[in-house]
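> Have a look; sequence and predicted model below, questions after that.
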Amino acid sequence: MIKLLTKTLFFTLLLSAITSITKAQIGYDYAQYDIGFGGTINQVYGDAEGKVKSTPSVFVNFNYNQTPYLNYLVEIQTGKLEGGSRTETLSGRYFKNNFTAIVFRGQLQAGELMDYSNGGIAGALKGLYVSAGLGYILNDIHDDNINRYSNTDPQFFTGGLNKSNELYLPVRLGYEIKFFNQYNQPSFKIDLAYQFNNDFTDNMDGFTAGRNKDKLVQYSIGLKFALGDVTSYRKSVQ
């Protein structure tokens, strides 16, 4: 009888300890991987004169979450870049680029650095992030989608490459909104961002002119879905 009571008490205490540990971890767990999809509005600031045009692109990315607030990702983008005018500028420069890009970025969110346990301003800012990395763009401009001759001087010609592969530096400021499942794990995220891309060469627009390299500005919205193994963070994610 005493042995039975001892065993019962032991298993009761063991079960209580396991339950307490499990409850203590609720809100600390997160998925180590995300897959994301989204769209981007692009604006090129390069050698084509005239009004800056906005063009669309789409992307898919794969994210590795070292923590809920420290992330590394690889992204593939495809879409159009466009700018200039054949008739409304003196140079007549115009281009339309059907591009594909691969981007590698590291992403640091404010929640990694601050104590947001009391909510308030810190809780609202924890999803704010900065990001940088390296991009590789494949430019593809068809002959009928670029104009290199001036409207005022037919002998004035702007050179460049219709097809080129280039490296660029992406610098990003964004905000990630996390949505939690019944286990208080972030399972779905919305990513809003502004990204500035500085070309290392000068052919995003197909023209090589002037001293400045091409700049690409992107405004994006993305959706991310958690997948893969779940691990624990050092503090509550919420």
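It's in.
> hey, let's count contacts and neighbours off CA atoms from now on
Fine.
> so where do the strands sit in the protein?
For the chain, applying DSSP state E gives strands covering 29-45, 54-67, 70-84, 94-109, 128-140, 146-147, 163-180, 186-199, 215-232.
> I'd like the ones you listed as CSV, with distance to Ile21 and mean neighbour count appended.
Shown next, in CSV, are these (distance: least, C-alpha to C-alpha, whole Å; neighbours: other C-alpha atoms under 10 Å):
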stretch, distance to Ile21, mean neighbour count
strand 29-45, 13, 20
strand 54-67, 21, 18
strand 70-84, 25, 20
strand 94-109, 28, 20
strand 128-140, 31, 19
strand 146-147, 64, 22
strand 163-180, 20, 18
strand 186-199, 20, 19
strand 215-232, 12, 18
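> Tabulate those strands (TSV), appending distance to Leu14.
Listed next are the strands of the chain as TSV, based on distance: least, C-alpha to C-alpha, whole Å:
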stretch	distance to Leu14
strand 29-45	22
strand 54-67	30
strand 70-84	35
strand 94-109	38
strand 128-140	41
strand 146-147	74
strand 163-180	30
strand 186-199	30
strand 215-232	22
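> Next up, a structure to set beside the first:
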Amino acid sequence: MPDTQTATTELTSQYTAQVAGDLERNAKEQDRIGAEIDALQGQLRALQHDHTVLTSMQKALDSTDTAAQPAPEAAATPSVPRQKTTAQPGAGKRVRAKKTAAAQGGKAVKKPATKKPEATARTTAAKAAQPTLVELIRRHIADQSEPRSAAEIAIALGQAHPDRAIKTTVVRTTVEGLVAKSHAQRTKQGNSVYYTTNNPEPTTPATTPSAVQPETN
């Protein structure tokens, strides 16, 4: 009887350890797949944003080309000087006055048409010249000497770029995308997750001998 109880206890312990291991692997797999989904969603949003910016630039450039074409009023003005052949006194003055007024009217119509597309193009180009959130995060973690959490990265970027609404959830999704591409590393300390740059070359080679020497001695 004692042998049977011992065997049953050992079998129960084995099943318990196996179930615990399976649960842990299942949880890790869920975290990995969830991180990949979040990263893909972040990339999709970035592509959609770039598509919107490019579409706006295309519309602005098309408007500029349309405004550069001569207006119909300006093309019709050359027919006015033909009235100079009339024998009535003062007719030439009236024709010149009409021509001047038509030319001034044409300029007044052209100015707003050319300025608005240029201003729109400049604004759109300025927005497109801004670095993406992915670039900002990569630069930030590359400049840090220690790992940073998603909340710390979001706070730092929010202070450096107050004109951009940078949220912690978006930062976490984006940096997880960098981890999936091996552009960043993720470390876990307790319940907190920290990120650092994935740089294959050591940033401070001068400190390597001093760090290895105590171990070899």
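Ah, there it is. This one's a predicted model, so the numbers in the text were calculated from it and none came from an experiment.
> Superpose the two chains and report the TM-score.
TM-score for the superposed chains, counting by TM-score structural alignment, normalised by the length of structure 2: 0.25, backed by 90 aligned residues with a C-alpha RMSD of 5.4 Å.
> about what we covered before: Lys23 of structure 1: which of the strands of structure 1 is closest?
Between Lys23 of structure 1 and the strands of structure 1, the shortest separation by C-alpha to C-alpha is 11.3 Å, and it involves strand 29-45.
> Can you list the buried residues in whatever helix or strand Val171 of structure 2 lives in?
Secondary structure assignment for Val171 of structure 2, by DSSP states H and E: helix 168-180. By neighbour count on 16 or more other C-alpha atoms under 10 Å, the buried set for helix 168-180 of structure 2 is Thr168, Val170, Val171, Arg172, Thr173, Thr174, Val175, Glu176, Gly177, Leu178, Val179, Ala180.
> continuing past the lengthiest helix in structure 2, what's the next helix or strand?
As assigned by DSSP state H, the longest helix anywhere in structure 2 is helix 2-68. The helix or strand immediately downstream of helix 2-68 of structure 2 is helix 72-76, counting by DSSP H and E.
> which other helices and strands contact that next one?
Counting contacts by 3 or more C-alpha pairs under 8 Å, 6 or more residues apart in numbering; DSSP states H and E, helix 72-76 of structure 2 packs against helix 91-129.
> Now do the following helix or strand past the helix holding Val171 of structure 2 and helix 168-180, the angle between them.
Moving toward the C-terminus from helix 168-180 of structure 2, the next helix or strand (DSSP H and E) is strand 184-189. Orientation check (axes from the mean of the first three to the mean of the last three C-alpha atoms, to 10 degrees): strand 184-189 of structure 2 against helix 168-180 gives 110 degrees.
> other SSEs contacting the next helix-or-strand element following strand 184-189 of structure 2?
Downstream of strand 184-189 of structure 2, the first helix or strand assigned by DSSP H and E is strand 192-197. When contacts are defined as 3+ C-alpha pairs under 8 Å, 6+ apart, strand 192-197 of structure 2 sits against helix 133-143, helix 150-160, strand 184-189.
> ok, and what's touching the last one?
The contact list for strand 184-189 of structure 2 (C-alpha atoms under 8 Å, 6 or more residues apart in numbering) reads Arg138, Val175, Leu178, Val179, Val193, Tyr194, Tyr195, Thr196, Thr197, Asn198.
> is it true that the first one touches Thr197?
Yes - in this structure, Arg138 of structure 2 sits in contact with Thr197. The criterion is C-alpha atoms under 8 Å, and the distance is 7.3 Å.
> Looking at these two now, which is surrounded by more residues?
Neighbour tally, Arg138 of structure 2 and Thr197, criterion other C-alpha atoms under 10 Å: the higher count belongs to Thr197, 24 against 18.
> ok, the more buried one touching Ile141?
Yes - Thr197 of structure 2 is within contact range of Ile141, at 5.6 Å (criterion: C-alpha under 8 Å).
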